[in-house]
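Enquirer: only geometry, no sequence info:
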């Protein structure tokens, strides 16, 4: 069976960076990843420099926070290397790194919270931005008085979304702002708290779609510590190409097939979680690489 990650590239990346390297790939970042990550980090031990090759489309905000805090416990300098996908909560996780190495195809995204399946049995999701900008849309598109538009927007939303749910959604946006500022302290300790919060607000509010593909250069323009490293980017891309071929739901041949939805890899071991259809708990397996 071929290795699910390019370990030769991983080892070369360690030599190039003078660090220990951990590949963290997850279809969905969540709390369930923590025990396996903890075991992997304990095996590595506490090191001066740890680089994480991050590959994820997002996940649970509090899961991303706890993953970030756990990674920080095991190193003095955390690098986050992004060859391709690093979206939504993965962008939030990357903000906890002392530096972000972003390749040509690195894709970050806004971190605006979403509400799933609320009124009328609707299973779609809406963004905090959809709610926040509703009154502005009424004024801009239909010429409504801005103050009247805000009042009408509130009335309409309370008719269609249970008011305590709206309040919970508001609390979620405050939580996102708080967590984002907390994680940015590691990367931008020289900034005042309000300056870090301003960066987080821009990532929450300055884009017209949650799927907007933010580049590394755009992330740097916001004030984050993003830089280029041609050798590290090339090696990380080799790792990403292996992940594209054998990782994620899209690699399953049918709806009944299992697929790998989480992967943690070091130079010494590869741990993969295999997911089963029907939402059942996944099963971890360890693969020992050849010497």
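Expert: Structure's in. What do you need? Computed from a predicted structure; not experimentally measured.
Enquirer: going by C-alpha atoms from here, please, whenever you check contacts or count neighbours.
Expert: Fine.
Enquirer: which element follows the longest strand seen in the chain toward the C-terminus?
Expert: Among all segments of the chain classified by DSSP state E, the strand with the greatest residue count is strand 47-56. Reading on from strand 47-56 to the C-terminus, the next helix or strand found by DSSP states H and E is helix 61-73.
Enquirer: put this next to the previous one:
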């Protein structure tokens, strides 16, 4: 084999390696799903958005909740018998409100127990999905987030406050139109949240919690912890089965030239005579 042929062979192998790695990881994920479903007797669905390499060149891309996601999750829920419980493993920065609402309503309508598990975070639309569950299980350091709607680069609630502070006569027509849309968006999301949480909270807590989560009380990336959710009245477990963490290991982040985080998985014993 000449040098030119060897070069092309190496190039082809180098191009195919990411695809082979993706297939290996995908097989491991499916094996995890089958193993856990056999143990629990329920349906396990994963909605996990991490930065992953795709395609022959392993191009990186960030992922969010999309219509395609909602279609797949809705098909999985529809294929689940009414008496079979659902466990949804959720890790997402959020995404399209319409898609998140579709998933949330479908989970809420499922007759059997629905449990959402959050290993790290489920923000914005992810929080909307989590609120539809009968039980929320989270790592003790995991967080949810507010679900206040965003219009372009601006929080809807901030648009409303800006117009109210300046007065409608002192803002331009485009801002007034945005404020009108913002008012509708805040009302719609608050109604959706109230509908989703009504099964978990006492009636007198439903509207205050829905307003707190949707009215722009906090910034959109504000972390809502287990303790805060408990204070609101939700049934939250601040613990997760080890299997969930094993699953997250099957969603590796792309390797960087200089890793930013490193650690030894198991602490090494101190040598004899050593002191802390």
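Expert: That came through fine. Note that the structure is predicted; figures quoted are calculated from it, not measured.
Enquirer: what's the longest strand of structure 1 in contact with?
Expert: Strand 47-56 of structure 1 is contacted from outside by 18-29, 74-87, 90, 236, 240, using Cα atoms under 8 Å, 6 or more residues apart in numbering.
Enquirer: buried residues in that strand, which are they?
Expert: Counting neighbours by 16 or more other Cα atoms under 10 Å, one finds that the buried residues in strand 47-56 of structure 1 are 49-56.
Enquirer: repeat for stretch 165-182 of structure 1
Expert: Buried residues in stretch 165-182 of structure 1, defined by neighbour count with 16+ other Cα under 10 Å: 166, 169, 172-173, 176-177, 179-182.
Enquirer: and stretch 9-29 of structure 2, by the same measure?
Expert: When neighbours are counted by 16+ other Cα under 10 Å, the buried residues of stretch 9-29 of structure 2 are found to be 18-19, 22, 25, 29.
Enquirer: so of those, which two are at opposite extremes in space?
Expert: Distances among the buried residues of stretch 9-29 of structure 2 were taken as Cα to Cα; the most separated pair is 18 and 29, at 16.4 Å.
Enquirer: isn't residue 25 of structure 2 right up against residue 250?
Expert: Yes. At 6.3 Å, residue 25 of structure 2 and residue 250 qualify as touching, with contact defined as Cα atoms under 8 Å.
Enquirer: list the buried residues for stretch 221-241 of structure 1?
Expert: Under the neighbour-count rule (16+ other Cα under 10 Å), stretch 221-241 of structure 1 has 224-226, 232-240 buried.
Enquirer: chain center to that stretch, what's the gap?
Expert: Its chain's C-alpha centre and that of stretch 221-241 of structure 1 lie 16 Å apart, by Cα atoms, centre = their mean, to the nearest Å.
Enquirer: give me the contacts around that stretch.
Expert: Counting by Cα under 8 Å, 6+ apart, stretch 221-241 of structure 1 makes contact with 5-7, 9-10, 12-13, 16-17, 53, 55, 81-84, 95, 98-103, 187-188, 199, 202, 216-217, 219-220, all of which sit outside it.
Enquirer: those residues in strands, which ones?
Expert: Among the contacts of stretch 221-241 of structure 1, the subset assigned to strands under DSSP E consists of 53, 55, 81-82, 99-102.
Enquirer: top of the residues you listed by number of neighbours, please.
Expert: The most crowded member of those is residue 81, carrying 31 neighbours; neighbours defined as other Cα atoms under 10 Å.
Enquirer: show me what contacts it?
Expert: Going by Cα under 8 Å, 6+ apart, residue 81 of structure 1 touches 51-54, 100-102, 232-233, 236.
Enquirer: counterpart of it over in structure 2?
Expert: Matched to structure 2 by TM-score structural alignment, residue 81 of structure 1 sits across from residue 117.
Enquirer: the helices in structure 1, which residues?
Expert: For structure 1, helices defined by DSSP state H occupy the ranges 7-17, 34-44, 61-73, 89-94, 128-132, 134-142, 146-160, 163-187, 193-205, 216-221, 230-246.
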